[in-house]
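> Provide a 3D model corresponding to the input given below.
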Amino acid sequence: MSNCDGKTLAPMSISNDLYNDLVYYFKYASSAYTMPCLRPNGNHLVIEISNPLTDIQCFVARDDHRKEVVVAIRGSASVTDIVMDAQIALVPFISPGVKLPSGARVHSGFLLSWDSVAMQIVTIVGRELARYPNHSVVTTGHSLGGSLAILGAVTLQQNFETTSIRTYSYGAPRVGNKIFADYVNATFGDKAHRVVHGNDGVPTMIPTQFGYHHHGVEYWQYTHPPSEETTAKCNSEGEDLTCSASIPSQGVNLAHMRYFGILATTPFCF
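Got it, this is the predicted structure:
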């Protein structure tokens, strides 16, 4: 890794426990491509949710060992999804129960996709938290699903203010502008995990010149083999030019479709 002055920097590797968590929640994200997924990551399937107009598919699962309610959202898998991906105008974040700082803007296609399932997810998660008040909430997704996972985390945090909420995205594009990114960073801090594999071009496909800004914290698996020693924790501000943003976008490529040696559509449903 090197900084913008060309000086080599020692990457800040992560702990084994954190690395294992990044892999674990990727398995939920990967499983969201398979419906039905009867036992996501070996846990209890609460409900599967889909919207035929936006073609968004997701599930809510419950892990009573970790005491978590997990929302996993599928990435792009159809022409409809690609059309949503292309709607890059920045718009106010209008969603059930959400009130963000003035000037916060998000990707209009991602917001439309999220809002098509948001009320159902808020209702189901609320029901689960009423039954299991000591459970936390996790949102996760790959690619488009990762972008919706952060919108989901913001929505759920505002609807359930006393609940601990974490979010994990893998290969997700930029979601909103800097005001939105700053809000996410201030609200979630290290509870927002944004994972990038090598030269995956999707996270940088929407350029900052369009007004977009990544939220932190990025975890960049910058070389192989995948391990905690080859995964760097990047600057928490979001746009760390020594991490994946240092590589010009190559769009959807092989690195986008495989994380931690796992094909992004692999089901973990038993």
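> make it CA atoms for all contacts and neighbour counts henceforth
Will do.
> Which residue ranges of this protein form helices?
In the chain, the segments counted as helices under DSSP state H are 16-31, 79-85, 108-131, 144-159, 178-188.
> okay, these in a markdown table with mean neighbour count and distance to Ala232 next?
Formatted as a markdown table, the helices of the chain follow (neighbours: other Cα atoms under 10 Å; distance: least, Cα to Cα, whole Å):
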| stretch | mean neighbour count | distance to Ala232 |
| --- | --- | --- |
| helix 16-31 | 20 | 10 |
| helix 79-85 | 15 | 28 |
| helix 108-131 | 18 | 27 |
| helix 144-159 | 26 | 19 |
| helix 178-188 | 19 | 18 |
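> Ser136 and Thr162, how far apart?
Ser136 is 10 Å from Thr162, where distance means Cα to Cα, to the nearest Å.
> Of these two, give the one with the bigger neighbour count.
A direct count of neighbours by other Cα atoms under 10 Å for Ser136 and Thr162 places Ser136 higher, at 19 against 9.
> Check the gap between that one and Val46 for me.
Applying Cα to Cα to Ser136 and Val46 gives a distance of 15 Å.
> do the same with Ala186
In terms of Cα to Cα, Ala186 sits 31 Å off from Val46.
> Strands of the protein, start to end?
Per DSSP state E, the chain carries strands over the ranges 44-51, 56-63, 68-73, 90-92, 105-107, 136-142, 165-170, 192-197, 218-221, 231-233, 258-259, 262-263.
> Now tell me what touches the third one from outside.
The list of residues contacting strand 68-73 from outside it, by Cα atoms under 8 Å, 6 or more residues apart in numbering, reads 28-29, 32, 56-63, 125, 128-129, 135-142, 145-146, 148-149.
> just the fourth one next, same as before
For strand 90-92, contacts defined as Cα under 8 Å, 6+ apart pick out Gly103, Ala104, Arg105, Val106, His107, Ser108, Gly176, Asn177, Gly211.
> May I see those residues arranged in CSV, with distance to Pro40 as well?
Formatted as CSV, the contacts of strand 90-92 follow (distance: Cα to Cα, whole Å):
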residue, distance to Pro40
Gly103, 38
Ala104, 34
Arg105, 33
Val106, 29
His107, 29
Ser108, 30
Gly176, 29
Asn177, 33
Gly211, 36
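> out of those, what pair is the most spread apart?
Gly103 and Ser108 (14.4 Å; Cα to Cα).
> Now do Ile94 against Leu112, distance only.
9 Å.
> If you could redo that for Asn235, that was the one I meant.
Per Cα to Cα, Asn235 is found 30 Å from Leu112.
> wait, Gln57 sits on Ala32?
Yes. Counting by Cα atoms under 8 Å, Gln57 touches Ala32, with 7.4 Å between them.
> this one as well, want them side by side:
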Amino acid sequence: MRLCSVVGMGYDWKKQYGFIILFLSLAMCAASAEIDRKTAICEYNRTKALNLVEYASAVYTIDDLSLLSWTCSRCKGLTKGFKIHTLIVDVQHCLQAFVGVAENLDAIVIAFRGTQDTSIQNWAEDIYFRELDLHYPGVIDAMVHSGFYAAYHNTTLRERVFDAIQAIRQARSDLGVIITGHSMGGAMATFCALDLSANYGFKNVEVITFGQPRVGNYAFALYYNAYVPLTIRVTHAHDIVPHLPPYYPLLGEKTYHHFATEVWIFRVAVGRLQYEFERVCDGSGEDTSCSRSVTGNSIADHLNYYGVYLKTEDDVMALQNSSNGQTLGLGCKTRSLWERFPAMAQE
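Sure, this is the predicted structure:
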């Protein structure tokens, strides 16, 4: 068993919390003796993850003008200087994404907005979509969640994202491509990365998602990792969404199955203090010593990654849903996938 290397940490954990790390290391080693692990396949760059989570947060902004000028309240910090090229808004399906250039990352950054709803009930409803056969080059037995698939493939997002990338690359062919998203935005980032890699021949596409759900079965996970190995899927403590749709071992390869590589942020209590640590999980996608080792029952953990808030501002949402049910700006009233893609829902 080998854990991926972690780079860009920026501080000395061992010096400050040496005794805690020693305790955790012994516990992890004991657990690893009982689990048949695969070698992790992607290096975790913490600095890059901290950059990308800010983009995943900024894409929740409803004010389109502040996004286009990159002056929104979340358009600061590590994303300062980002040049947005295209803002994509699909009002009918309540979807949003942007494409632009991050000079500090030497990359085109694509960010997809996640669901604006935080209802456990709606998430529970959304998992009961039928699985869809994936018809991609060379794929065998891969199936995907039809609702998440439709959110990317059956809307305006796919075409406009590709057009924006091509337009940027005509002037800047040296740039890489990094895709991010939180929650359902992470699911769309997954399909975007695979589409660019498998159907359009893009090389070395990077993906970092936060709190995304499972999107396909085991065959899909293998296929995805073969085409998009530079993928980090960050999970946080008891975040409910990475546990959905549920993983059923008795269904074998037919069950939903995460792809690698997961990085699990978890908390350890020492007396009255709590410390957060990050663990790079194995290459299976379903490491039972990472997020699968705990119950997924927290919305609060879903809305906060690395201390960054990932949701549309409550006061703006309240304004949207007032005034006789009218919506303002880029918001929407339809929240669950059942409402947005009724034809894809399981009957």
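> how about the strands of structure 1 in a markdown table, adding distance to Leu22 of structure 1?
Listed next are the strands of structure 1 as a markdown table, based on distance: least, Cα to Cα, whole Å:
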| stretch | distance to Leu22 of structure 1 |
| --- | --- |
| strand 44-51 | 20 |
| strand 56-63 | 16 |
| strand 68-73 | 14 |
| strand 90-92 | 29 |
| strand 105-107 | 25 |
| strand 136-142 | 10 |
| strand 165-170 | 7 |
| strand 192-197 | 8 |
| strand 218-221 | 9 |
| strand 231-233 | 10 |
| strand 258-259 | 10 |
| strand 262-263 | 12 |
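> Which of those strands sits closest to Pro203 of structure 1?
strand 192-197 (7.3 Å).
> And the closest one, what does it pack against?
Under the contact definition 3 or more Cα pairs under 8 Å, 6 or more residues apart in numbering; DSSP states H and E, strand 192-197 of structure 1 sits against strand 165-170, strand 218-221.
> Out of the ones you listed, the one nearest Lys67 of structure 1 is which?
Proximity to Lys67 of structure 1, assessed across these by Cα to Cα, is greatest for strand 165-170 (12.0 Å).
> Quick one: map Ala49 of structure 2 onto structure 1.
Applying TM-score structural alignment, one finds that Ala49 of structure 2 aligns to Leu22 in structure 1.
> Tyr168 is in contact with its match, correct?
Yes. Using Cα under 8 Å, Leu22 of structure 1 is in contact with Tyr168, at 7.5 Å.
> aligned partner of Phe191 of structure 2 in structure 1?
For Phe191 of structure 2, the aligned position in structure 1 is Leu151, judged by TM-score structural alignment.
> cool, and Val228 of structure 2?
Per TM-score structural alignment, Val228 of structure 2 is aligned with Phe188.
> try Ile110 of structure 2
That one, Ile110 of structure 2, aligns with Val71 by TM-score structural alignment.
> what's the neighbour count on that match?
Counted with other Cα under 10 Å, residues neighbouring Val71 of structure 1 total 27.
> From Lys233 of structure 1, how far off is it?
Val71 of structure 1 is 24 Å from Lys233 of structure 1, where distance means Cα to Cα.
> Over to Gln120 of structure 1?
From Gln120 of structure 1 to Lys233 of structure 1 the distance is 34 Å (Cα to Cα).
> Please apply the same query to Gly198 of structure 1.
13 Å.
> Please enumerate the shared neighbours of the two.
Both Gly198 of structure 1 and Lys233 are in contact with Trp220, where contact means Cα under 8 Å, 6+ apart.
> wait, Gly152 of structure 1 sits on Trp114?
Yes. Counting by Cα under 8 Å, Gly152 of structure 1 touches Trp114, with 7.2 Å between them.
> isn't the match of Phe191 of structure 2 right next to Leu112, touching?
No. Counting by Cα under 8 Å, Leu151 of structure 1 stays clear of Leu112, with 10.7 Å between them.
> just so I know, which of the helices and strands packed on strand 192-197 of structure 1 lies nearest Glu239 of structure 1?
Ranking those by distance to Glu239 of structure 1, with Cα to Cα as the measure, places strand 218-221 first at 8.6 Å.
> In structure 2, point out the residues matching that closest one.
With TM-score structural alignment applied, strand 218-221 of structure 1 matches the range 262-265 in structure 2.
> ok, and what's touching stretch 9-28 of structure 1?
The contact list for stretch 9-28 of structure 1, computed with Cα under 8 Å, 6+ apart, reads 1-3, 40-41, 72, 140-142, 168, 170, 195, 227-234, 259-260, 266-268.
> Can you give me the neighbour number for the residue nearest to the match of Val228 of structure 2 when sequence neighbours are not counted?
Take Phe188 of structure 1 and drop its neighbours on the chain: the residue closest to it by Cα to Cα, 6 or more residues apart in numbering is Arg166, 7.3 Å away. Neighbours of Arg166 of structure 1 under the rule other Cα under 10 Å: 22.
> Find the residues that touch each one of Leu22 and Tyr168 of structure 1.
Val195.
> quick one on the thing from earlier: tell me the counterpart of the residue nearest to Phe188 of structure 1 in structure 2.
In structure 2, the residue equivalent to Arg166 of structure 1 is Glu206, according to TM-score structural alignment.
> got a list of what its match touches?
Val177, Ile178, Ile179, Ala193, Val228, Pro229, Leu230, Thr231.
> Just give me the residue right at the centre of structure 1.
Structure 1 has Ser169 as the residue nearest its centroid, 2.3 Å off, counting by Cα atoms, centre = their mean.
> For it, give me its contacts.
For Ser169 of structure 1, the contact set (Cα under 8 Å, 6+ apart) comprises Thr140, Gly141, His142, Ser143, Gly145, Gly146, Ser147, Ala149, Ile150, His193, Arg194, Val195.
> ok, so of these, who is nearest Ser50 of structure 1?
Gly145 (12.8 Å).
> Next, work out how far apart the closest one and Ser113 of structure 1 are.
From Gly145 of structure 1 across to Ser113 of structure 1, the span is 10 Å (Cα to Cα).
> Same question for Gly238 of structure 1.
Remark: distance between Gly238 of structure 1 and Ser113 of structure 1 (Cα to Cα) = 23 Å.
> same deal with Arg39 of structure 1?
25 Å.
> Please apply the same query to Tyr259 of structure 1.
Going from Tyr259 of structure 1 to Ser113 of structure 1 by Cα to Cα gives 24 Å.
> before we move on, what about Tyr24 of structure 1?
Tyr24 of structure 1 is 25 Å from Ser113 of structure 1, by Cα to Cα.
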